[in-house]
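Engineer: Take a look and give me a structure for this.
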Amino acid sequence: MNLVTSVISEPSVDSEEAIARDIAAVGKLSIVPRLLKLLCDNTGMGYAAIARVTDETWTACAVEDRIQFGLGPGGQLDLKTTLCYESRQIRRPIAFDHASEDPTFRDHHTPRIYKLESYISVPIIRPDGSYFGNLCAIDPNPAQVSDVRTVNMFTALADMIALQLSIDEAYEAAHQEVAEQRATAGLREQFIAVLGHDLRNPLAAIATTAELLARRPQPQDQKLAERLRSSTRRMSGLIDNLMDFARARLGSGIGVEIRSAVDLTAALSAVVDEARAAHPQMVIQDHIRVDAPVACDPPRIQQLLSNLLGNACHHGDAEQPVLVSALTDHGTLEISVRNRGGGIPPEDLQKIFQPYWRPATSKPGGGLGLGLYICSEIVKAHGGELVATSTVEGGTCFTARLPISR
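Structural biologist: Just a heads-up that it's a prediction; the model follows:
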């Protein structure tokens, strides 16, 4: 049964281009289908959706439909027939378990129009405070969705969606500006403004949600928890790179705290283990033996190796191993990461350490083009050099050479 035939809205005044862009932005989030399925599984609701809600329109961007509600991505409803309209006005969740018995909603037009008994809608608000839409679920039968635990789960996932949309939008904006060769100062101010909204608070909520899911015995929850962890790691890395970039450009380079590191072998080996966990499809072989104390900032050296490894795993051939080496010799610490792939054209080798630069052939879902720039700044702050070589036959190798004493 199609429940929405009689209430599909007339064409909206919002531009079709803007609506299509919003639907595409949600569609790029690979975790969304799994997330909507999880919400239906855990609540018993038959229809879950991410909706773009403006002052005048309600548009479905992604759906999980188990009750033949009849509204897919791109479908629109008359905004004022929805409770998302009211949720947007008050910027708070709305939820009820049994409309016909609820004193507030038993006479409300929305459950009557759509023949609903249970309903939940939570705002999706970007870190900058702008309203994207709602994460919502409905069902013609009663269901327990108004309890604090369920509302908090919806809220945490709505925050995750808002954060990921903001990061993706920031990347697209930066990429477009770089392509148009706009001023670096303007880009820096834009990203500092994004960071000024304290993206780490919603990121912490997402990480907490992932840990709660990981404790559940269901395999599907375990998989979703790992996806959330992976997204959290990626978002945290993006934020770290942006903050390092801002510090480097506004100050005199990336700050380091030099001390004598006597167990750099263990620190670098831990980074390799983290990379193996984050990229299970790749084989990473390491030869790490740092025999002498090194005057360095250990967390920054770990960051250097982590960025190089992430770059190698993202661009390398999954059928070939990534090779990691860290050795001390003749007063120098040499760290190298090699991967097999198509090679980097000579003209691109001159650009790879520039901020925001990414090759035209770069895979979707990569970073902001700051990782190698941050690596070069870390090496520079240690008085060393970072070089790259690349051939089709030999693969691509990044080598950092740092003095072990200062």
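
Engineer: hey, let's count contacts and neighbours off CA atoms from now on
Structural biologist: Noted.

Engineer: Provide the contact partners of stretch 170-177 at residue level.
Structural biologist: For stretch 170-177, the external contacting residues (CA atoms under 8 Å, 6 or more residues apart in numbering) are L187, F191, Y356, L368.

Engineer: Okay, buried residues for that stretch please.
Structural biologist: A170, Y171, A174, H175, E177 (16 or more other CA atoms under 10 Å).

Engineer: most neighbours, which of the contacts of stretch 170-177?
Structural biologist: Greatest neighbour count in these, by other CA atoms under 10 Å, goes to Y356: 22 neighbours.

Engineer: Excluding chain neighbours, give the residue nearest to that residue in space.
Structural biologist: Excluding the flanking residues, the one nearest Y356 by CA to CA, 6 or more residues apart in numbering is G369, at 4.1 Å.

Engineer: How about the secondary structure of that neighbour?
Structural biologist: Put simply, G369 is coil when judged by DSSP: H, G, I helix; E, B strand; the rest coil.

Engineer: And the strands in the stretch 251-400 of the chain?
Structural biologist: Under the criterion DSSP state E, counting those that start in this stretch, the stretch 251-400 of the chain contains strands at 259-261, 284-289, 294-296, 322-329, 332-339, 385-391, 395-403.

Engineer: Let me know which of the ones you listed is the nearest to L224.
Structural biologist: For L224, the closest of the strands of the stretch 251-400 of the chain is strand 284-289, at 24.8 Å, according to CA to CA.

Engineer: Before we compare anything, build this one as well:
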Amino acid sequence: MGFVAVARVTSDRWVCCAVRDDINFGLKEGGELRVKTTICSEVRERGKAVVICDVETDRMFRDHPTPKLYGFRSYISAPITLSDGTIWGTLCAIDPAPRELDRPEIVSTFQLFGELIAAQLELHQRFALSQASLGLSEKRRFSTEERLKITQADLLDERRTAELREQFIGVLGHDLRNPLASIDAGMRVLLRSQDSARAPEIISMIQKSVMRMAGLVDNIMDFARGRLGGGLTIKPDARQPLAPVIEQVISEIRLAWPDHEIETRINIAEPVKCDRSKIGQLFSNLLGNAISYGDKDKPIQVSATTSEGSFVLAVTNHGPPISDKAMQNLFKPYMRGERPSQHGLGLGLYIASEIARAHGGTLQATSTGDRATFEFKMPLQA
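Structural biologist: A predicted model of the protein is given here:
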């Protein structure tokens, strides 16, 4: 996008706080636009992102005065929402040419940047307040040791945010770029020779890349929300059956990795009060882990059952035993397996464990001989 800005948006002002301008739009930091002439005012009012790939073909915005006023055809804006629900402003971008912006990975990435900016703003606010508390008047209330603890806590928050920011940039720079490159290369081959005998193989590769990207985006967004927003949130519901979610994940994995055999035993006879999408993500992470580290010549075994007031989901794969050192760090963030060829954030098992905890359940791993089993267990009425 040719122009990107972080804007402080209120009911009567639009102020540019940070900007990158590659199209000579002419707006500098501190510059203002009339808020009613911007689409950001609508983003603020609705509290939702707005995405326009091409104004000329967009039913909602093709007659909107803003694109003509500022000379853009593509637009994306996400609200910067503080933890108390207040919308501080927006992260917005425009370009004079049409852009394919409505892809899920792009929208999710843009929204996550908005969340990171909100977290950084609140972190600075807390830091400023704590620094003020160390002023002369507060010295009478706090001992030297207490003031040191406050400062150390603030520094720890800063360090955590910096680590998350670096990790997120790493995802964009490497982990998402690689599958995108694979998709691009595969599509080029298909376009050149649509009747190629390699088409099924190429399509399978594209499906794997798309699934990997979707998993990365889901995990990094949940990680950011969990770390910066006070914990992972779920929406439990027992009205819809859980079995179709488990079966859908298995179907997607089988389609993407047809060389891996998956044996299943699904017997969910009772309603499970859970967040179905999160349980699907947990299961997808466990099954993806089994694909990555298991012996592809031996079947992966999946069981999902309800009994004695609990729902139990287990994934077993064959392969080298998990070392004691790896077992100790298995569910910590940024930890990956001991194979140097493995890619990814090292967040899959951590996010799975957080989802388990949010449901009042447990996620445990056992490794004996050539078998490793990950078992998730939760009460039916979490």
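
Engineer: what separates the residue mapped onto V271 of the first structure from the second structure from R177 of the second structure, distance-wise?
Structural biologist: Applying TM-score structural alignment, one finds that V271 of the first structure aligns to V249 in the second structure. As judged by CA to CA, to the nearest Å, V249 of the second structure and R177 of the second structure stand 24 Å apart.

Engineer: So if I had to pick from these two, which one is more boxed in?
Structural biologist: Taking other CA under 10 Å, V249 of the second structure and R177 do not tie; V249 has more neighbours (18 against 14).

Engineer: Quick check: that one vs E45 of the second structure, distance?
Structural biologist: V249 of the second structure is 37 Å from E45 of the second structure, by CA to CA.

Engineer: Then H343 of the second structure?
Structural biologist: 40 Å.

Engineer: Then S367 of the second structure?
Structural biologist: Separation of S367 of the second structure from E45 of the second structure (CA to CA) stands at 52 Å.

Engineer: Looking at those two, which is more packed in?
Structural biologist: The neighbour count for S367 of the second structure versus E45, taken as other CA under 10 Å, is higher for S367 (19 against 12).

Engineer: What sits closest to the equivalent of the more buried one over in the first structure if chain neighbours are left out?
Structural biologist: Under the alignment (TM-score structural alignment), S367 of the second structure maps onto S390 of the first structure. Residue nearest to S390 of the first structure in three dimensions, not counting chain neighbours: T396, with 4.1 Å by CA to CA, 6+ apart.

Engineer: Enumerate every residue touching the counterpart of K273 of the second structure in the first structure.
Structural biologist: The alignment partner of K273 of the second structure in the first structure, by TM-score structural alignment, is A295. Residues near A295 of the first structure by CA under 8 Å, 6+ apart: I258, R259, S260, A261, P403, I404, S405, R406.

Engineer: Buried subset of the residues you listed, written for ChimeraX?
Structural biologist: Buried members of the contacts of A295 of the first structure, defined by 16+ other CA under 10 Å, are picked up in ChimeraX with:
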select :258,260,261,403,404,405
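
Engineer: quick one: which of the contacts of A295 of the first structure is nearest A60 of the first structure?
Structural biologist: Of the contacts of A295 of the first structure, the one sitting nearest to A60 of the first structure (CA to CA) turns out to be I258, at 52.8 Å.

Engineer: Next one: that closest one relative to L264 of the first structure, how far apart?
Structural biologist: Counting by CA to CA, the gap between I258 of the first structure and L264 of the first structure amounts to 13 Å.

Engineer: What does S306 of the first structure correspond to in the second structure?
Structural biologist: In the second structure, the residue paired with S306 of the first structure according to TM-score structural alignment is S284.

Engineer: contacting residues for that match?
Structural biologist: V249.

Engineer: now R192 of the second structure
Structural biologist: With CA under 8 Å, 6+ apart, R192 of the second structure has no contacts at all.

Engineer: So it versus R198 of the second structure, what's the distance?
Structural biologist: Counting by CA to CA, the gap from R192 of the second structure to R198 of the second structure is 12 Å.
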